[in-house]
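# Could you work out the structure for the sequence below:
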Amino acid sequence: MSHNFYPTVSNHRIELLDVLRGFAIIGILLSNILILSGYIFTPFSDLEKMHLPNLNSKLDLMIGILVRGKFYPIFMILFGAGLYMQFRKSSEQGFLKFFGWRMFVLVLIGLMHQTFWAGDVVTVYALFAFLLIPMRKMKAKTYLILASIMFVLHFISYYFLNAYLPTEHPTERIAQLHLPGVGPNELITSVKNDGIAGLWFITKSQLGFLWTIPRYIRVSPSTVFLFMLGAYLLGTGFFVEKAHKPKYYISFLILGVIGTYLMWSYSYSFSIIGNVFLALFYISVIALIMRSTYGQKFLKKLAPLGRMALTNYIMQSIICILIFYGVGLGYFAELPLYMVIFVAILILQFQILFSKYWLKKFKFGPLEGLWRKLTYGKNFNKQ
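Down below sits the predicted model:
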């Protein structure tokens, strides 16, 4: 494939963005491992019998408040910022062909991931990126206007779909999450005992739950909103010049707390407010910490994790499946939450070390290198 486009070299990268990607990867694992470990499918009666039930309940509450729904918005905002970087090259000859091929390759990587983890977001991000192509030459502030419109559309669609198309739940909920037509005990038994068939059973059941028209009516406006928000923030220099300022992280925290309160007290439709503004609060706090010498030295350890975000994101799914599913060790729905979190910490420690040493020999992670090779038609991965 012939073109004049080249990947961003290391000395031109914005370090804060890599640190934020690494930070997001941590939160995403803490969210996903609750599903991949079978914790949220475990009947409440079984959870009560596990070691240290009170500690597990408190940890579940903390994850619900501080983690769940807060880190995917960071990921989407950063993806939108990456799109903005790409769109700055849109006046160059052959850009549309190049960008379309780049996103198509990413779709293929995501579809590969979805064969064993239905919660994959790579496919969704790449497909939605095509929607922003007509807007590639817009000014940064125009992105904010359109993002605000998409924010309102998301809230309205979510509110009315919840009101008029409520999700069907079993009369008696025996676990945190039920997949349609599948009882928790049936699911756990299959995943633990049926090997590859069990892996496909839960993946197929989750895909049927996730890929529905009502769900995408809900999530489409929010996805485009967060992409546009990321483009606006990068285009206006927010990440480099403004994110660390008190007026931002204080405002984000207040709005995030208000949104979370409204979600818990009135309607889940308000979750977009709490989640997005707390995600922005996390971004601002990370930017603030990066301003200090000690803080920068500490958080820079997350930069390799973020530079290999695609590899680490998919690697997390593979490692968890090998630990929890019947194709591996088979600990699905067996571990108390504090041990599940401990496993997550071990995985993250391994990924931080792996990313650090991999990037000493290569410019990009394994999947990042493959993506660039297929996109650019050249191998840029050697140091």
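# Could you use CA atoms for every contact and neighbour count after this?
Noted.
# Hmm, residue 317 is touching residue 118, no?
No. Look at residue 317 against residue 118 with CA atoms under 8 Å: they stay out of range, at 10.0 Å.
# mind checking the SS state of residue 169?
Classification of residue 169 by DSSP: H, G, I helix; E, B strand; the rest coil places it in coil.
# what's the closest non-adjacent residue to it?
Distances taken as CA to CA, 6 or more residues apart in numbering place residue 178 nearest to residue 169, at 7.9 Å, with adjacent residues excluded.
# To compare against the first, here's the next sequence to fold:
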Amino acid sequence: MTGGTRIESLDAIRGVAVMGILAMNIVAFALPFPAYSNPAAGGPPGDLDLATWFFNFVLVDSKMRGMFSLLFGASTLLVIDSAVSAGRRPAGAHYSRMFWLALFGLAHFYLIWFGDILFLYAVCGLLLFLFRNLSVKALLLWSLPFFLIAIGIPASLWVMLSMAQAGTLPAEAAAGMQEALRQMNADMGPSTPTYAEEIALYLGSYASILGHRTGEMAGDPLFFVGMFMWETMGLMLIGMALFKSRMLTGEWDLARYRKWAAVCFLIAAPPLVALALYQMQAGYAAISIFGASMALSIPFDVLMTVGWTALIMLLIKSVASDQARARLAAAGRMAFTNYLVTSVVMTTIFYGYGLGLFGSVGRTALYLFCFGMWAAMLLWSKPWLERFHYGPLEWLWRSLARGQLQPMRREAAGQ
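You can find the predicted model right below:
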């Protein structure tokens, strides 16, 4: 974010989003990757863990990342406007930020945790600048082809895999799809052979984990871009549109926020519940998880993301106390730092070079770690920003992007 006037509602909702990202990611921090989408990976789930997975699939997974993406789009406009107001070249300011963000993302992926989204955001940011001057309507229209691609590619693959599984695919295509189905079952299915291997890997040394990321997983950042950039671009464009429509600045009346939240949840929740039941009835077969998570849920995830955004803004404006808003806004102003520090803390708790809890904590109990980290974000961000202009990593990013050290202590700027 920029200096100058802050928009407290935007900072506060970003604070909620960075906390929500942890609720989405906690399983991937603490359990082998198949467990992220499949509650039966590693063994039959208990009722409480199954309920947790169900809740997460319907209300959390993709929605919190979606909200973060909306806010990235909105923040991009703020950064560009700030550069113009300060007499700096907006393109230079934006692309310098994206260059350093990409490097931060790659460092995060290779050195700390494989679930990085910063590199993806930086790549999307290269395109996002081109849309900065469009109207609300134009931004929404431009988001549609991105979403169509995001849905169309995995949906087409899901149909072909389903045909291969049913034996109805033409012979010339069947062999390739059968191999893809075999690999998908190995990666995501309930009896995946990689589960125990991942536990052994992440309970090992830092050197062995680093070697895995820089070896077998070296190309994954680009793979993730190819998979998720279309949906992410669509969400960022919607974020730009919502910012320009004053929704994210808190300028709508309460009734309008209430209506948007209700409509989005009422439309999105029933299909998402149906998709969760579809996976359960399919015995968490890899093909059902892929179809539900990667293709069929996308339009409803997007709707619920907007619904969450409207609901949180409603609560910030109508229910939250001044102190709560200030705490959330501080966590949001330090979202970059809080996001990366969360990765350091969680990997240290769960990986072998730290406390070594990887694979030993149940899905539901993992949320106790979320609560602890959320409390830390809310407790430390506000006191820090009372003494300093920026979070420590926000300051580093800003200094690198501008090519000179920025004032850090408030006294340094005469405050």
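# Mind checking the TM-score on these two?
The TM-score (TM-score structural alignment, normalised by the length of structure 1) is 0.85; 369 aligned residues with a CA RMSD of 3.0 Å.
# Which helix or strand contains whichever residue in structure 1 pairs up with residue 197 of structure 2?
Under the alignment by TM-score structural alignment, residue 197 of structure 2 pairs with residue 186 in structure 1. Assessed by DSSP states H and E, residue 186 of structure 1 sits inside helix 184-193.
# middle-most residue in structure 1, spatially?
Geometric centre of structure 1, nearest residue: residue 72, 3.4 Å, by CA atoms, centre = their mean.
# Tell me which residues are up against the helix or strand encompassing that residue.
Applying DSSP H and E as the criterion places residue 72 of structure 1 in helix 71-87. The contact list for helix 71-87 of structure 1 (CA atoms under 8 Å, 6 or more residues apart in numbering) reads 17, 20-21, 24-25, 27-28, 99, 125, 129, 136-137, 223, 226-235, 275-276, 279-280, 283.
# List the buried residues for the following helix or strand past it?
Sequence-wise, the next helix or strand downstream of helix 71-87 of structure 1 (DSSP H and E) is helix 95-114. For helix 95-114 of structure 1, burial by neighbour count (16 or more other CA atoms under 10 Å) applies to 95, 98-107, 109-111, 113-114.
# Next one: residue 194 of structure 1 from residue 367 of structure 1, what distance?
Computed as CA to CA, to the nearest Å, the residue 194 of structure 1 to residue 367 of structure 1 distance reads 29 Å.
# To clarify, my last question referred to residue 148 of structure 1.
Distance from residue 148 of structure 1 to residue 367 of structure 1, by CA to CA: 34 Å.
# Tell me where the stretch 201-350 of structure 2 has helices.
Assigned by DSSP state H, counting those that start in this stretch, the stretch 201-350 of structure 2 shows helices spanning 206-214, 220-244, 254-281, 286-291, 298-318, 322-333, 335-350.
# which one of the ones you listed lies closest to residue 3 of structure 2?
helix 322-333 (10.6 Å; CA to CA).
# which part of structure 2 lines up with the helix or strand harbouring residue 20 of structure 1?
Secondary structure assigned from DSSP H and E places residue 20 of structure 1 in helix 15-36. Following TM-score structural alignment, the aligned partner range for helix 15-36 of structure 1 in structure 2 is 8-29.
# Then stretch 97-114 of structure 1?
With TM-score structural alignment as the criterion, stretch 97-114 of structure 1 aligns to 92-109.
# Quick one: distance of the matching stretch to the chain centre.
Centroid displacement of stretch 92-109 of structure 2 relative to its chain, using CA atoms, centre = their mean, to the nearest Å, is 17 Å.
# again with stretch 50-65 of structure 2
Distance, stretch centre to chain centre, for stretch 50-65 of structure 2: 13 Å (CA atoms, centre = their mean).
# before we move on, what about stretch 66-84 of structure 1?
6 Å.
# Kindly report the same for stretch 94-114 of structure 1.
Relative to its parent chain, stretch 94-114 of structure 1 has a centroid offset of 18 Å by CA atoms, centre = their mean.
# ok, now stretch 272-283 of structure 1?
14 Å.
# Report the aligned residue range of structure 2 for it.
Here stretch 272-283 of structure 1 aligns to structure 2 at residues 298-309, judged by TM-score structural alignment.
# Now the matching stretch: buried residues?
298-309.
# quick revisit: of all the helices of the stretch 201-350 of structure 2, which one comes closest to residue 4 of structure 2?
Short answer: helix 322-333, nearest of the helices of the stretch 201-350 of structure 2 by CA to CA, at 12.6 Å.
# relative orientation of the closest one and helix 8-30 in degrees?
Interaxial angle of helix 322-333 of structure 2 relative to helix 8-30 (axes from the mean of the first three to the mean of the last three CA atoms, to 10 degrees): 60 degrees.
# Give me the mean distance between helix 322-333 of structure 2 and structure 1.
Its matched residues in structure 1 lie on average 2.5 Å from helix 322-333 of structure 2 after superposition (mean CA distance after the TM-score superposition for structure 1).
# Give me the nearest residue to the aligned partner of residue 318 of structure 1 in structure 2, chain neighbours excluded.
When structure 2 is aligned by TM-score structural alignment, residue 318 of structure 1 is paired with residue 344. Once flanking residues are discounted, residue 344 of structure 2 sits nearest to residue 112: 6.5 Å by CA to CA, 6+ apart.
# So what's the residue count around that neighbour?
By the criterion of other CA atoms under 10 Å, residue 112 of structure 2 has 22 neighbours.
# didn't it look like it was pressed against residue 343?
Yes. Using CA under 8 Å, residue 112 of structure 2 makes contact with residue 343 at a distance of 6.8 Å.
# What's the separation between residue 406 of structure 2 and residue 95 of structure 2?
Residue 406 of structure 2 sits 18 Å away from residue 95 of structure 2, going by CA to CA.
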